[in-house]
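Novice: need a structure here:
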Amino acid sequence: MKWYLLLLQAGLSQAGLRFGCSTVSIQRLDPLVEPGNIPSAHVHQIVGGNAFNATMEGDIGEKGTCTTCAYTEDFSNYWTAALYFKHENGSYKRVPIYPNAQLGTEGRDAPEIKGGMTIYYTQKDFGGNGDKHITAFQPGFRMTVGSPTVTTLDGTTPGLRYTCLQDILTRGSETPDFPKKPCPAGIMAIFHFPSCWDGKNLDSPDHQSHMYNTVKGAFQEAGPCPASHPVRMPQLAYETMWNTTGFNNMWPKNGEQPFVWSYSDSKGYGTHADYVFGWKGDSLQRAMNDSCMFHKCGSPGVQGVLKTQTVADMNKCSVQNTVMEDTEGWLSELPGQKMPMKFTA
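Specialist: Sure, this is the predicted structure:
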């Protein structure tokens, strides 16, 4: 069965969140891997609370004043690398993001979510909530998944995949590398985080060892947690929709796929994502304890366990850039990635 049919039937399931977050910032900051560095090594696109900065510490949920996420109690930050198109002449242009399907519930005249991501917190899969207690992330918790240093297929992480979109509802046909041909509706990048916690550490030196990855991908239920990491947490996942369609008639004549992550990865094997927990109080635990699914957990016009805001209010929230450099338009090089360039007339 295609994934879009599962999404449409998800109202029959239990205990899962699916919501959109507008873009809060696009700049070279990475408070997990490079705390305090202004700028960080490569460009990121970030969603969530406006407490995002180069040195994030403590309870982020108590520091923000607005959030770009649909749920008003979620001041977490979620980010990935930005995607760029590389022209045959060696120049680069950032690929825009567009919102996922079935997120806006305010009617036809409502504004569109400004780029961003789709965020998931599930417990089992789209067919049920399982029989395990799910412990919500705690204030101060953070983690990453994947690594920009991965350059081979063997080094890729299960659950970090791409889908060549035939339309906005395309699901399935996931690959560990970039699509090899133009995609009619763009490229969806998918990021599944591990959900087994050691129960002790809110972070670790590599931002991954406090978690254990039993992810199978494709929104299947993750495998059992080992004794070393016995605490089952929500299965966090992101989907980012990259609108590559404006570049479909610019593909190189030699047929090579032209997209690169902002850290110069043209294969896609090094795709990665970062997460800093920032839900206020016990709001995420309340949701995980509830029997709601997706919009029924709360949306405009639907009273649920979580409070929501309008898309207009989501889009208003932003973070002022602390790194002043061009990330838009045609660039001679990727920001932060110094390399010799050759241009053709």
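
Novice: rest of the way, CA atoms for contacts and neighbours
Specialist: Fine.

Novice: Helix or strand: which one has residue 287?
Specialist: Using DSSP states H and E, residue 287 sits in helix 283-289.

Novice: Show me which residues of the following helix or strand past that helix are buried.
Specialist: Using DSSP H and E, the helix or strand that follows helix 283-289 in sequence is helix 311-316. With burial defined by 16 or more other C-alpha atoms under 10 Å, the residues of helix 311-316 counted as buried are 311, 313-315.

Novice: okay, those residues in JSON lines with distance to residue 8 next?
Specialist: Formatted as JSON lines, the buried residues of helix 311-316 follow (distance: C-alpha to C-alpha, whole Å):
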{"residue": "311", "distance to residue 8": "21"}
{"residue": "313", "distance to residue 8": "26"}
{"residue": "314", "distance to residue 8": "24"}
{"residue": "315", "distance to residue 8": "26"}
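
Novice: quick check, nearest of those residues to residue 211?
Specialist: Set against residue 211, the nearest of the buried residues of helix 311-316 by C-alpha to C-alpha is residue 314 (30.5 Å).

Novice: from what I can see the closest one touches residue 24, true?
Specialist: No: Residue 314 is not in contact with residue 24 according to C-alpha atoms under 8 Å; the separation is 9.0 Å.

Novice: Are we agreed that residue 240 is in a strand?
Specialist: Yes: under DSSP: H, G, I helix; E, B strand; the rest coil, residue 240 falls within a strand.

Novice: That one against residue 117, yeah?
Specialist: Yes: under the contact definition of C-alpha under 8 Å, residue 240 touches residue 117, with a separation of 4.8 Å.

Novice: what about these two, which has more around it?
Specialist: Under the criterion of other C-alpha atoms under 10 Å, the comparison of residue 240 against residue 117 puts residue 117 first, with 32 against 22.

Novice: pretty sure that one contacts residue 241?
Specialist: Yes: contact status for residue 117 versus residue 241: in contact at 7.2 Å, counting by C-alpha under 8 Å.

Novice: check which helix or strand covers the residue lying closest to residue 192 once chain neighbours are set aside.
Specialist: Distances taken as C-alpha to C-alpha, 6 or more residues apart in numbering place residue 237 nearest to residue 192, at 4.3 Å, with adjacent residues excluded. Using DSSP H and E, the element containing residue 237 is strand 235-242.

Novice: Here is the second sequence; please produce its structure so I can put it next to the first one:
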Amino acid sequence: MPSPLRQLKQYLLSGVSHVIPFVACGGILIAVAVGFAPMRPGIGPDFSQAPTLKLLMTIGEAAFALVVPVLSGYIAFGMADRPGLVPGFVGGAIAQTVGAGFLGGIAAGLLAGWVVQALKRLPLPRNLRPIMPILIIPVVASTLVGALLLLVLGPPIKGLMLWLSEVLHHLGSGHRLWLGLLLGSMIAFDMGGPVNKAAFFFGVAMIKEGDVSVMGACAAAICIPPLGLGLATLLRPKHWSEQERESGAAALAMGAIGITEGAIPFAAADPLRVIPTIMAGSSVGAVIALLWGVGDHAPHGGLIVLPVIDHRVAYLLAIATGTLLVALAMNLLKGWKRPVTPEPP
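Specialist: The predicted model follows:
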């Protein structure tokens, strides 16, 4: 691997290693809350009579709300050490605010790291150097990164969301194959980010219009990325690091209850191979679900919505096919290289 790409991977892994506990914490709490809450068709989990489960759901959502800022902050930390933390966290929070999601967080972290590295190289008087890392760099870098995200990246993302909504409504009128391919790709593309949410809320809107098949396709596609990546670590455990195997176990649990964010640690560490692979798997699952008439009466995905699924066998087949495709393709793309050597104790 060329040196710049190797460095980039190290930066991304810095963010991933710190964000995994947040993903696992939020995923487990949300899984427990959703798994034990009663499902109401057309509404989803009903917490009105379950205050304890609602409390767990709120705490889990709070943990998930920190995923993008933490990812961004520690990518910047890997690039520029502690001076990168503040602009990285601020950039990640702004990326989340403008709807840039997981990919926006990666961009914010890299941008913050580069800005801080550039500021460190500025020739400054000796008496200003002590306050550079605690005052000048955080303020200047956060301002630059925040301004770029708010003024440059935000408007195109909003325009993209409007365009995607129009495309989905057009395809929903009769082009079921293409609709399935697009829905699956969008669901997997940013794993809970704005593109994912555009597809998901389109499915929710269609439930209200009496068409539960769109949500059925989304429900199948939602769980395929984490399930497929988790299965990949089980099929060839010696070719994955201990940290990746731990992420795989968490991803399997989150995939089962419809939390696509379980795939984020893998995608952040190796986006060029992981993102296209999970997009293909989710697209296949969504197409199978649409063509076989799967319907989902609840705005959620994964295995926990089986009680409100029409054509459950087809639904499980769609999930299994997409999951197996992701697992086999991911292991193939990683190459038949030597197994990962165990980390020293």
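
Novice: Need the TM-score from the superposition.
Specialist: TM-score of the superposed chains, computed with TM-score structural alignment, normalised by the length of structure 1, equals 0.26; 147 aligned residues with a C-alpha RMSD of 6.7 Å.

Novice: how about the residue nearest to residue 192 of structure 1, what does it touch?
Specialist: Shown in contact with residue 237 of structure 1 (C-alpha atoms under 8 Å, 6 or more residues apart in numbering): 119-121, 190-193.

Novice: List the buried residues for stretch 322-337 of structure 2?
Specialist: 322-331.

Novice: Out of those residues, the closest to residue 73 of structure 2 would be?
Specialist: Out of these, the member with the shortest distance to residue 73 of structure 2 (by C-alpha to C-alpha) is residue 330, at 27.6 Å.

Novice: ok, that closest one - contacts?
Specialist: Per C-alpha under 8 Å, 6+ apart, neighbours of residue 330 of structure 2: 229, 232, 273-274, 277.

Novice: And it, how close does it get to residue 277 of structure 2?
Specialist: From residue 330 of structure 2 across to residue 277 of structure 2, the span is 7 Å (C-alpha to C-alpha, to the nearest Å).

Novice: Look up the closest residue to residue 280 of structure 2, ignoring the ones flanking it.
Specialist: residue 185 (6.8 Å).

Novice: in terms of contact, does that neighbour touch residue 279 like I think?
Specialist: Yes: Residue 185 of structure 2 is within contact range of residue 279, at 4.5 Å (criterion: C-alpha under 8 Å).

Novice: ok, residues contacting stretch 102-110 of structure 2?
Specialist: 12, 68-69, 71-76, 79, 88-89, 91-93, 95-96, 145, 149, 190-193, 264, 268.

Novice: repeat that with 7 Å
Specialist: The contact list for stretch 102-110 of structure 2 (C-alpha atoms under 7 Å, 6 or more residues apart in numbering) reads 68-69, 71-73, 75-76, 88, 91-92, 95, 190, 193.

Novice: Buried ones among those?
Specialist: By 16+ other C-alpha under 10 Å, these give 68-69, 71-73, 75-76, 88, 91-92, 95, 190, 193 as buried.

Novice: Let me have those residues in a markdown table, extended by distance to residue 208 of structure 2 and secondary structure.
Specialist: Shown next, in a markdown table, are these (distance: C-alpha to C-alpha, whole Å; DSSP: H, G, I helix; E, B strand; the rest coil):
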| residue | distance to residue 208 of structure 2 | secondary structure |
| --- | --- | --- |
| 68 | 31 | helix |
| 69 | 34 | helix |
| 71 | 35 | helix |
| 72 | 36 | helix |
| 73 | 39 | helix |
| 75 | 41 | helix |
| 76 | 43 | helix |
| 88 | 40 | helix |
| 91 | 36 | helix |
| 92 | 34 | helix |
| 95 | 30 | helix |
| 190 | 25 | coil |
| 193 | 23 | coil |
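
Novice: Export those to a markdown table and append columns for distance to residue 203 of structure 2.
Specialist: A markdown table is the format used below for these (distance: C-alpha to C-alpha, whole Å):
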| residue | distance to residue 203 of structure 2 |
| --- | --- |
| 68 | 24 |
| 69 | 28 |
| 71 | 28 |
| 72 | 30 |
| 73 | 33 |
| 75 | 33 |
| 76 | 36 |
| 88 | 33 |
| 91 | 30 |
| 92 | 28 |
| 95 | 24 |
| 190 | 17 |
| 193 | 16 |
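
Novice: What is the nearest of the residues you listed to residue 3 of structure 2?
Specialist: residue 75 (17.3 Å).

Novice: pretty sure the closest one is touching residue 11, no?
Specialist: Yes: using C-alpha atoms under 7 Å, residue 75 of structure 2 makes contact with residue 11 at a distance of 5.2 Å.

Novice: Report how many residues lie close to the nearest residue in space to residue 177 of structure 2 that is not next to it in sequence.
Specialist: Using C-alpha to C-alpha, 6+ apart and skipping residues adjacent in sequence, the residue nearest residue 177 of structure 2 is residue 287, 5.9 Å away. Counted by other C-alpha under 10 Å, the residues lying close to residue 287 of structure 2 total 26.

Novice: need the contact list for residue 287 of structure 2.
Specialist: For residue 287 of structure 2, the contact set (C-alpha under 7 Å, 6+ apart) comprises 177, 180-181, 217.

Novice: Out of those, name the ones that lie in helices.
Specialist: When DSSP state H is applied, the contacts of residue 287 of structure 2 are split such that 177, 180-181, 217 fall in helices.

Novice: ok, and the most crowded of those?
Specialist: Most surrounded of those: other C-alpha under 10 Å gives residue 217, at 37 neighbours.

Novice: From residue 186 of structure 2, how far off is it?
Specialist: For residue 217 of structure 2, the distance to residue 186 of structure 2 - C-alpha to C-alpha - is 12 Å.

Novice: Residue 31 of structure 2 now?
Specialist: 23 Å.

Novice: One more: residue 208 of structure 2?
Specialist: Noted for residue 208 of structure 2: a distance of 21 Å to residue 186 of structure 2, by C-alpha to C-alpha.

Novice: okay, the two: which has more neighbours?
Specialist: More neighbours surround residue 186 than the other of residue 208 of structure 2 and residue 186, with 27 against 12 (other C-alpha under 10 Å).
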